[in-house]
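Asks: Got a sequence here, can you build the structure:
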Amino acid sequence: MIAFEHLTLAYGQRTLLHDTAAALPGGTLTALVGRNGTGKSTLLRALAGLDLPAAGEILLAGRPLRALTPRERATAVSFVATDRVRIADLTAEATVALGRAPYTDWIGRMQPADRERVAHALRDVGMEAFARKTMDRLSDGERQRILIARALAQETPAILLDEPTAFLDLPNRYALATLLRRLAHDEGKCILFSTHELDVALAFCDRVMLLDPPALHCLATDAMVRSGRIERLFAGSGVVFDARTRRVLGDADGR
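Replies: Model (predicted):
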């Protein structure tokens, strides 16, 4: 569903990825992990078509991303950024309706089928009761679900999310991860999200994509744990990772 070949990404004079390749099929949930500042957001933006790679080819459903028109791209991949939408006069329903923009006419007029898709997306994330609430009156977890509903309303086979569990408490992190896994497995979506929550990634994801500039490693979750790459990622950071239980136990001093 999402693939890239010979991909090179740079940020200013710094090379984040060099000549790397990976493929993510539909029906899978993948976590993108790595240390701060290693380029996770840059990679997601490139896969969404928002930033250009320095070299290489990105494919969406077998088609080169660079060859897609903006409308075609908007029907192939949706992107949930880290922005906190708190607009006082914007309702949750209106926010989700923005996902229908690739399918409406030139003045953005929605048809009954579009409204039904918005309602369906709200039901999918369990937020139909919040449709009339404005975004500034929702909690961080509720807003995150609304932004995911917007991506669902966009009806793309691929969904990219940048740090969707950031600022959420533990129950909401697990609830969100459960939702993403259900959407991937039940609806055949290809979902890739960046996260610092390694426990969540290893408990819920089918695959782990580990960014260790200028290399990228993408393996099934079990294979990634066995590879030892996660321990090497944390080496020297003071963080203790228990591969047997797949848990981050704290820093080396036990805190």
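Asks: From now on I want contacts and neighbour counts done on CA atoms only, so please keep to that.
Replies: Fine.
Asks: Let me see the contact set for the residue nearest in space to the middle of the chain.
Replies: Centroid-nearest residue in the chain: Leu161, 2.2 Å away (criterion: Cα atoms, centre = their mean). Contacts for Leu161 (Cα atoms under 8 Å, 6 or more residues apart in numbering) come out as 44, 79-82, 191-194.
Asks: Of those residues, just the buried ones, PyMOL syntax please.
Replies: Selecting only the buried entries of those in PyMOL, with 16 or more other Cα atoms under 10 Å as the criterion:
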select buried, resi 44+79+80+81+191+192+193+194
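Asks: which of the contacts of Leu161 sit farthest apart?
Replies: Thr82 and Ile191 (15.8 Å; Cα to Cα).
Asks: Quick one: the strands in this structure, in order.
Replies: 2-11, 14-24, 28-33, 55-60, 63-64, 77-80, 158-161, 190-194, 207-212, 215-220, 239-242, 247-251 (DSSP state E).
Asks: Quick one: residues in contact with the shortest one.
Replies: Contacts with strand 63-64, where a contact means Cα under 8 Å, 6+ apart, come from 57-58.
Asks: I have a second one here; can you model it like the first so I can compare?
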Amino acid sequence: MENIILHTQNLSIGYHSKTSARTIIESSDITLEKGKLIALVGANGIGKSTLLKTITGIIPAIKGSIYINDKNLNSYTPKELAQELSIVLTDSLPPSNLTVYEIIALGRQPYTNWLGTLTEEDKTKVKEAIELTGIQDWQHKRHYEISDGQLQKALIARALAQDTNLVILDEPTTHLDLLHKVSLIKLLQKLAHETEKTFLYSTHDIDLAIQMSDEMIVLTPNKLVKDQPCNLIADGVFNLLFQNESIYFDPLIGKFKVK
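Replies: Presented below is the predicted three-dimensional model:
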């Protein structure tokens, strides 16, 4: 299992309350391999964010186990987990005067001393992240002086500087126009293949994900399916995504169409 970065066993996810738990995905086994770009898709409210929060340890699983590098997720300390797993969110940054470079340097926090002083190795990792994402020209701008697409690339660079084998992104193309959506997914694709890191991202842009992802995790009302996009099309999985007569998936063109 040397190419496996994350796998689950009999995983059920959902919501916990004081008296009970509501399961939304049951008894699923997922395997994520190194060097792959993997899209997570499904209808609104189906459980995409819940799945991401569960496999990152933010909320507990209803049952089952999650392993990162063959070690149970529950066995990691927060610092250890931050050296294995990085997260890119679409939330706005809190008010600050941080430059893009300083935001990226925050990715080194799991490795720095309590003062947060950057070593030469830290600076090298930050420089590599900036070069990989191609943001050299505006690394010294304040974060509020750049566009949404540029900020998203800066946050991806921060995850690269964190130097984890697994990078999880929650809706990274939100607020971007089509050109910048394609540019961002192409960047993730390039990074996955060049760095051998695994990138798992949730998205509503299913047509783009089909064209550009190595693999996809599809959440339907009844099950979770993971495979290459071509196999998912052949198996008719995308027909199960939306329970609505006004939209259907056309396997000949690999896109959704309106009736």
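Asks: Superposing both, give me the TM-score.
Replies: Scored against TM-score structural alignment, normalised by the length of structure 1, the superposed chains reach a TM-score of 0.94; 251 aligned residues with a Cα RMSD of 1.4 Å.
Asks: sorry, back to before: which stretch among the strands of structure 1 comes nearest Pro102 of structure 1?
Replies: For Pro102 of structure 1, the closest of the strands of structure 1 is strand 77-80, at 11.0 Å, according to Cα to Cα.
Asks: which residue numbers in structure 2 go with the closest one?
Replies: Counting by TM-score structural alignment, strand 77-80 of structure 1 falls onto residues 85-88 of structure 2.
Asks: Distance from the matching stretch to the middle of the chain?
Replies: 7 Å (Cα atoms, centre = their mean, to the nearest Å).
Asks: Same check on stretch 226-245 of structure 2?
Replies: Counting by Cα atoms, centre = their mean, stretch 226-245 of structure 2 is centred 21 Å from the centre of its parent chain.
Asks: circling back to that earlier point, quick one: contacts of the match of strand 77-80 of structure 1?
Replies: Residues outside stretch 85-88 of structure 2 that contact it (Cα under 8 Å, 6+ apart) are 56, 155-156, 159, 162, 164-170, 172.
Asks: Tell me roughly how far it lies from structure 1 on average.
Replies: Once fitted to structure 1, stretch 85-88 of structure 2 is off its aligned match by 0.7 Å on average (mean Cα distance after the TM-score superposition for structure 1).
Asks: picking that back up, ok, the aligned partner of the residue nearest to the centre of structure 1 in structure 2 to Glu121 of structure 2 distance?
Replies: Matched by TM-score structural alignment, Leu161 of structure 1 corresponds to Leu169 in structure 2. With distances taken as Cα to Cα, to the nearest Å, Leu169 of structure 2 is found 25 Å from Glu121 of structure 2.
Asks: which helix of structure 1 spans the most residues?
Replies: Selection of the longest helix in structure 1 by residue count, based on DSSP state H, yields helix 170-187.
Asks: Contact partners for the counterpart of Ser27 of structure 2 in structure 1?
Replies: Counting by TM-score structural alignment, Ser27 of structure 2 corresponds to Asp19 in structure 1. By Cα under 8 Å, 6+ apart, the contact set of Asp19 of structure 1 is 5-8, 55-56.
Asks: Give me the buried entries from those residues.
Replies: By neighbour count, with 16+ other Cα under 10 Å, those hold 7-8, 56 as buried.
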